Structures are given as C-alpha cells and as structure tokens.
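Undergrad: The following block contains a protein sequence and its predicted model.
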Amino acid sequence: MRWNIMTKKESNQTATQGGVKVLRVVNFSHPLSEVAVEQLGHPEIENVQVQIDLDAPVAPQIVDIVDGVETRLDGTVAGLAIVLPGMSEATAYLIAELHGRMGGFPNIVPLRRDDELGVFGVATEGVQSLDRVRRAARGRRR
C-alpha cells in the first residue's frame, strides 16, 4: 500500500515539503532510504548515532549526543529538519534539548513505511514545523 508516503510526483510538485524548504537534515534515527532522500530534494544529511543505555538517566545521554552534532543547532541554520529517534523517551528529551539550544521547536521529518517498496519515506504531510504546531495550540488554550 503506497498511500502513506509521498509519491515522486507529489515530492516533485512542491519544492517545500509541508511548507518547509529542507536544506539540511540531522538524522537521529536509522539511515534514510534513497526514497526519503529524493523526496526531501537531496539535502545535506548528518547521521547521528543514538544509543541509549536504559540503565542510566536518559536526559544526560541526549545532552552528550546533541553535543556531538556537527550542524549548528542555535537556530541560525536555514532549512534545518530533524529525523527523530524511535524511542519516545529519547525523542521527548531531544525535542526539549533542541528547543533550548535553538530558541524554538525544530522542523521534523515524519517517516512512514511504504509496504510496497519495503522502505520508509517522507509521510504525505511532508516536513512539519513544530513551532507552527505550538502556535496553533496556543490558540486553543482555555
């Protein structure tokens, strides 16, 4: 079933995926498939290994991992998007750490499995701005 990721036609029709032009990806997950790289427009990619020791506190491990990232994470890199790790606890700490360093939430690359191709590709909604999601949520405050 191919409904869950962008088709080549969809990714070619929009230079900006989900309204975010991706120039550089910091990948905290498994290496991206060629399908995903093509859908993102062949950006520069920095792959970051995330190995979490579950017998130790996770937050300091995330700090160490982010300290090792070569890409500037101070909010000055245009077109930056993040591929999140699969472990929810690591993802929560990573988003908090990145928000603190960047001064805002990062753009994220949501991935979905394409059963027909057997690979992960960019979800049909494209790259998402978590800052945009946050601003929308502020409007729903009670």
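TA: Cool, the structure landed. Numbers count the residues shown, from 1 in each chain.
Undergrad: contacts and neighbour counts: CA atoms only from here.
TA: OK.
Undergrad: what about residue 11, which helix or strand?
TA: helix 8-13 (DSSP states H and E).
Undergrad: packing partners for that helix?
TA: Other elements packing on helix 8-13 under the criterion 3 or more CA pairs under 8 Å, 6 or more residues apart in numbering; DSSP states H and E are helix 34-39.
Undergrad: okay, pairing it with this:
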Amino acid sequence: MSTRDRNLLLIAFAWLVAIVATSGSLYYSNVRHLIPCELCWYQRIFMYPLVLILGIATFFGDARIRRYALPMALVGGSISALHYAEQKIPGFKPTACAATPIPCNIEYVNYFGFVTIAFMALVAFTLIALALFFVREERP
C-alpha cells in the first residue's frame, strides 16, 4: 500500500470518528435534552471543526492536515481527560463552571460504571490523534 493510500485511510478514519463524536454530542443535547457543562462546550469547540477540516482533507487527500488537526485533537483530549478526572476521581477539585449552570462533575450517563460522555470524547480524541500521528507527508 502506498503512503498516499495509507494516509487517505487514516484521515478518512479520523474523519469518521469526528462525525460519530459530533453526532453523539448533538444527540445528547438535542434529542435527550441534556444541557452541556462548560468543559463539554470546550470539547465541542475542538471536535466540531474536525468534521469539516478532516472531511476536506479526505476529499483532497491532503496529509498536511496533520499539522492543524493533531494539535486540536490533543488539546481537546486533554480537556476530556480533565473532565473525566473531575467525574471519576474522588476529591478532585471540580473546575469552576461559570458559563453554564451545570456542574462539570455531573454524570448524565455512566455505562458499565465508567463510560461517561467525557470518556467517550476522550476515546474519540485519542483515536483521531493516533490516526493523525501515523499520517506521513509525502516527499516530492
């Protein structure tokens, strides 16, 4: 498999993960009517644009997207990790949430005792970052 084909698959995979994550976020807020906390909003700020820029990169087969999308995934993942720590680590001081009335340590969902919305976002950001980490720019 050529570098270009491998890059295209990795970028398309990252795009698919971003689409699923964004769709899940919109489902929880617009269908289930769960109000996002402040950290959820910050995670959305980093996830939603990834759908657009990874989609464009997939369409054009542009491996240079790694320069822009990887930092976004890493910062979004860091916010998700902080959010998950606030939810699951007893005694972890919650972030002062001034933008929304919802505290950031609330768990709307808790599948299997550990899968919260913050955890799902962390997994999505991690998958996107891993895929983009292995994208290599082609040398002329």
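TA: Yep, that arrived. Just so you know, these numbers come straight off a predicted model, no measurement behind them.
Undergrad: Report the TM-score for the pair.
TA: For these two chains in superposition, a TM-score of 0.29 is obtained (TM-score structural alignment, normalised by the length of the second structure); 74 aligned residues with a CA RMSD of 5.1 Å.
Undergrad: Could you list the buried residues of the host helix or strand of residue 81 of the first structure?
TA: Element membership of residue 81 of the first structure [criterion: DSSP H and E] is strand 80-83. Along strand 80-83 of the first structure, the positions that meet the burial threshold by neighbour count (16 or more other CA atoms under 10 Å) are 80-83.
Undergrad: now those residues in CSV, with distance to residue 37 of the first structure?
TA: Formatted as CSV, the buried residues of strand 80-83 of the first structure follow (distance: CA to CA, whole Å):
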residue, distance to residue 37 of the first structure
80, 14
81, 12
82, 13
83, 12
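Undergrad: just to revisit the earlier point, list the buried ones in the helix or strand following the helix holding residue 11 of the first structure?
TA: Later in the chain than helix 8-13 of the first structure, the nearest helix or strand by DSSP H and E is strand 24-27. Taking 16+ other CA under 10 Å as the basis for neighbour counts, the residues of strand 24-27 of the first structure that come out buried are 24-27.
Undergrad: just checking, what packs against the strand holding residue 81 of the first structure?
TA: Using 3+ CA pairs under 8 Å, 6+ apart as the contact criterion, the elements in contact with strand 80-83 of the first structure are strand 24-27, strand 107-108.
Undergrad: circling back: out of the buried residues of strand 80-83 of the first structure, which is nearest to residue 10 of the first structure?
TA: Ranked by distance to residue 10 of the first structure (CA to CA), those are led by residue 81 at 18.9 Å.
Undergrad: For the closest one, give its distance to residue 58 of the first structure.
TA: If you measure residue 81 of the first structure against residue 58 of the first structure using CA to CA, to the nearest Å, the figure is 22 Å.
Undergrad: again with residue 136 of the first structure
TA: Remark: distance between residue 136 of the first structure and residue 58 of the first structure (CA to CA) = 29 Å.
Undergrad: returning to that earlier point: out of the buried residues of strand 80-83 of the first structure, the closest to residue 129 of the first structure would be?
TA: Nearest to residue 129 of the first structure among the buried residues of strand 80-83 of the first structure: residue 81, at 8.6 Å, using CA to CA.
Undergrad: hang on, that closest one packs against residue 25?
TA: Yes: contact criterion CA atoms under 8 Å: residue 81 of the first structure and residue 25 qualify, at 4.9 Å.
Undergrad: element containing residue 112 of the first structure, please.
TA: Following DSSP H and E, the helix or strand that holds residue 112 of the first structure is strand 111-114.
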